[in-house]
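>>> Give the three-dimensional model of this entry:
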Amino acid sequence: MPTATQQQQEQEQQEQQKATLVLEDGSSFPGYVFGAHVSFAGEVVFQTGMVGYPEALTDPSYCGQVLVLTYPLVGNYGVPDVSAVDQLGLSRWLESSKIWAGGLVVGEVCNEPSHWSSMSTLHQWLLSEGVPGIHGIDTRSLTKKIREHGSLLGKIVVEGQEDPTFSDPNKVNLVDRVSIKEPRVFNPDGDVRIMAVDCGLKYNQVRCLVKRGAMVTLVPWNHILDPSQYDGLFLSNGPGDPQMCKQTVEQLRSVLASSTKPVFGICLGHQLLSVAAGCSTYKMKYGNRGHNQPCVHEGTGRCFITSQNHGFAVDAASIPPEWAPLFTNKNDNSNEGIVHRTLPFFRFGASLRLWG
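Predicted coordinates for the structure are as follows:
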């Protein structure tokens, strides 16, 4: 834990270094830099969760994005031991091996965390990973702008640093950037063989599958999918536009045409499987990101509070006749899952606490 003197020095240093969040519509939000003193350009998105910033920052779905946290105070419980691993060799506290968000925007950053697991401040962690943060921003006004205008490109420009050009991360294959490069097996003595396609997977998904007795073979996003090698296929979450993952979609079309083994997709995995089934997708106005998204189950009318992080969605009007809607977001009526009417193929656009 940093000493009181170190915390004071950090705070004074942050207050001296100015930075500005600049949006593509010409608006700007002045503040102060914390973390790494570097500039970054990407898509500006907001997340409505009250807690969970270590998990959010390490969620590969935020790759290429400037993450705005709407909760006014961030960093108050510090950062846990990022080197700690569990029995599977995965990070114990984080959702991946690194911070994937390109930048962080908060109203107020806390330099004096108080929590039993805290090993460093948010500032120290971002600094160690080379990720810039900006605080002193009116995040309420910024979030209202994004909600009214729609998604905006933006950049954190640190005073004295080179001003980067605007960059749209959705125009590149972000999944290729975040996915593992070689297969990896967890719990090799498991009773059921699950092949998990890593499109930007979060570690807790592996833990929950293993907890239920499965052998999990984690494979890259463009891995050849052979139904003889698994009992069930899982498609993970991930960043960006599902239309960029053409190799995955082609593999899934082959699977759907040749096998009736269970297939389950979540978030981006839901979108990829839907595209393979014949659905179309679209970019949402500002996406659904947070821990409090209400979704209604089509069969029972029951409403679930879900965790979500996606900027693209499946067009409900494009769902083929052999498929049916499974969940609908009640904030914007976007589709959050579809299910095959006769075969064991289904997917969620959200996490229904299945992984927690």
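>>> Only C-alpha atoms from now on, for both contacts and neighbour counts.
Fine.
>>> Residue 66 sits in which helix or strand?
Here residue 66 sits within strand 65-69, counting by DSSP states H and E.
>>> Output the contacting helices and strands for whichever helix or strand comes after that strand.
Using DSSP H and E, the helix or strand that directly follows strand 65-69 along the chain is strand 73-74. The contact analysis (3 or more CA pairs under 8 Å, 6 or more residues apart in numbering; DSSP states H and E) places strand 73-74 against strand 108-109.
>>> To check against the first, give me the structure of this:
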Amino acid sequence: MSDRGPTAAPTHAAARLSADDRTRARSAGVTAALVLADGSVFCGRGLGAVGTTVGEVCFNTALTGYQEILTDPSYAGQIITFTFPHIGNVGANLEDIETMTPAARGCVISADITDPSNWRATQHLDAWLKSHGLIGISGIDTRRLTRRIRDGGAPNGALGHAPDGNLDFDALAAEAAGWPGLEGMDLAGEVSCRQTYRWDETGWALGSGYGRLDAPKRHVVAVDYGAKRNILRCLASAGCRVTVVPATATAEDILRHKPDGVFLSNGPGDPAATGDYAVPVIHDLLETGLPVFGICLGHQMLALALGGRTEKMHQGHRGANHPVKDLATGRVEITSQNHGFVVVPDSLPPEVTTTHVSLFDGSLEGLKVEGKSVFSVQYHPEASPGPQDSHYLFERFVAMMDK
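Next comes the predicted model:
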């Protein structure tokens, strides 16, 4: 037991809390528990929807933008631990979303959610979680959980919320241990659009909200592997009429729209798994000579199409404070990131140049193909949430199309 709620951490595969522990948990008002695959138990108070969920437990270090984070499709299959303790204090609204249907499995926060304190808030975060069927837990030691993820890698975990406190810890441990994990899992197909659509919404402005593109200069086809809305807004703000196609679109489907350039979006899951159907399409697109720009999963699959390979990271990069160095200019950008896989630099052919590297761990953060209008970055230049240091990349893409 701790002053932040009862917590036990057995190292075996089942969560065997003693009868006394379970009694104390109920008397302490415990209504939710996160149980990791190794049997570690974190008890607290339930938020949002009632029930159980299972996924990879990761952490995000951003101080703001929890609503954008929870609606980022790249979090499909994951339970998000927020390292910042005050989550929910500005409420929720209908504008700060990256997709209509969140794909994250759940969330873990430290402090209880307070009443909203922001003029844009239209809903309490707890009510917003309920409306989207998302399960959450508060009142646990998120610092301890973050250290566990940092040192041991992102574990599988099961999160349960029962308002009456009747939690089956052993069943949660079994769910966590039985979940296959993200390696080899294609999740892009789950979060991608089902049919082609047009996008013309531009960036948000104080007093007027989101705008509309009136006079497009270029036409971009965006392949939706789990695209965030703010990426599409950034393309539209740069003067691009955007046609969004599903992840399974063929090269013929894409070229039928006569694009000036092709954008490969972010998305969740293992790039090698999604690459089974996406990489041949990207390879065909590269043969056309059209400008190609990729972000996150799109960056990883572009690398696969160029002959490289990807691998699972120990804990991934997730936050809005990651320094990345542009090797051409020496400029350091503070970036927003969300990825658990990375391109292996030594696997890339000689004509592919590394353009950006992480100053946290030296991992590859950007590439380009020499002599071609083809480039990509691992991080999120559209931010939302996060700094806007890298918005210039959208202008670079437009400049390539202008040529």
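>>> How close are the two chains, by TM-score?
Scored by TM-score structural alignment, normalised by the length of the first structure, the superposition of the two chains gives a TM-score of 0.89; 331 aligned residues with a CA RMSD of 1.7 Å.
>>> which part of the second structure lines up with stretch 267-280 of the first structure?
Counting by TM-score structural alignment, stretch 267-280 of the first structure pairs with residues 296-309 of the second structure.
>>> Give me the contact list for the lengthiest strand in the first structure.
Counting by DSSP state E, the longest strand found in the first structure is strand 281-297. Where contact means CA atoms under 8 Å, 6 or more residues apart in numbering, the residues beyond strand 281-297 of the first structure that reach it are 45-49, 146-147, 149-151, 241-242, 271, 275, 302-315, 326-331, 336.
>>> how about the helix or strand containing residue 11 of the first structure: buried residues?
Element membership of residue 11 of the first structure [criterion: DSSP H and E] is helix 4-16. By neighbour count on 16 or more other CA atoms under 10 Å, the buried set for helix 4-16 of the first structure is 7, 10-11, 14.
>>> same deal with stretch 127-137 of the first structure?
Counting neighbours by 16+ other CA under 10 Å, one finds that the buried residues in stretch 127-137 of the first structure are 127, 130-137.
>>> Out of these, which sit inside strands?
Those of these lying in strands (DSSP E): 132-135.
>>> To what extent is the equivalent of residue 278 of the second structure over in the first structure buried, counted in neighbours?
Residue 278 of the second structure maps onto residue 248 in the first structure when the alignment is built from TM-score structural alignment. The tally of other residues near residue 248 of the first structure (other CA atoms under 10 Å) stands at 24.
>>> hang on, residue 248 of the first structure in a helix?
Yes. Per DSSP: H, G, I helix; E, B strand; the rest coil, residue 248 of the first structure lies within a helix segment.
>>> which residues touch it?
221-223, 272.
>>> related to what we said a few turns ago, which SSE is immediately downstream of the helix holding residue 11 of the first structure?
Using DSSP H and E, the next helix or strand after helix 4-16 of the first structure towards the C-terminus is strand 18-23.
>>> so is the residue sitting nearest the centre point of the first structure in a helix, a strand, or just coil?
Among the residues of the first structure, the one closest to the centroid is residue 61, at 2.9 Å (CA atoms, centre = their mean). Using three-state DSSP, the secondary structure recorded for residue 61 of the first structure is helix.
>>> Can you tell me the closest non-neighbouring residue to it?
Of all residues not flanking residue 61 of the first structure in the chain, residue 239 sits nearest, at 3.9 Å (CA to CA, 6 or more residues apart in numbering).
>>> Then residue 156 of the second structure?
Nearest to residue 156 of the second structure is residue 56, by CA to CA, 6+ apart, at 4.3 Å.
>>> What's the match for that neighbour in the first structure?
Matched by TM-score structural alignment, residue 56 of the second structure corresponds to residue 43 in the first structure.
>>> so where do the strands sit in the stretch 301-403 of the second structure?
Secondary structure of the stretch 301-403 of the second structure by DSSP state E, counting those that start in this stretch: the strands cover 310-326, 332-343, 352-358, 364-369, 374-377.
>>> re the thing from before, got a markdown table for the buried residues of helix 4-16 of the first structure, with distance to residue 212 of the first structure too?
Shown next, in a markdown table, are the buried residues of helix 4-16 of the first structure (distance: CA to CA, whole Å):
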| residue | distance to residue 212 of the first structure |
| --- | --- |
| 7 | 43 |
| 10 | 44 |
| 11 | 45 |
| 14 | 46 |
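>>> just the helices in the first structure please.
For the first structure, the helices defined by DSSP state H cover 4-16, 53-57, 122-129, 139-149, 174-178, 203-211, 246-258, 268-277.
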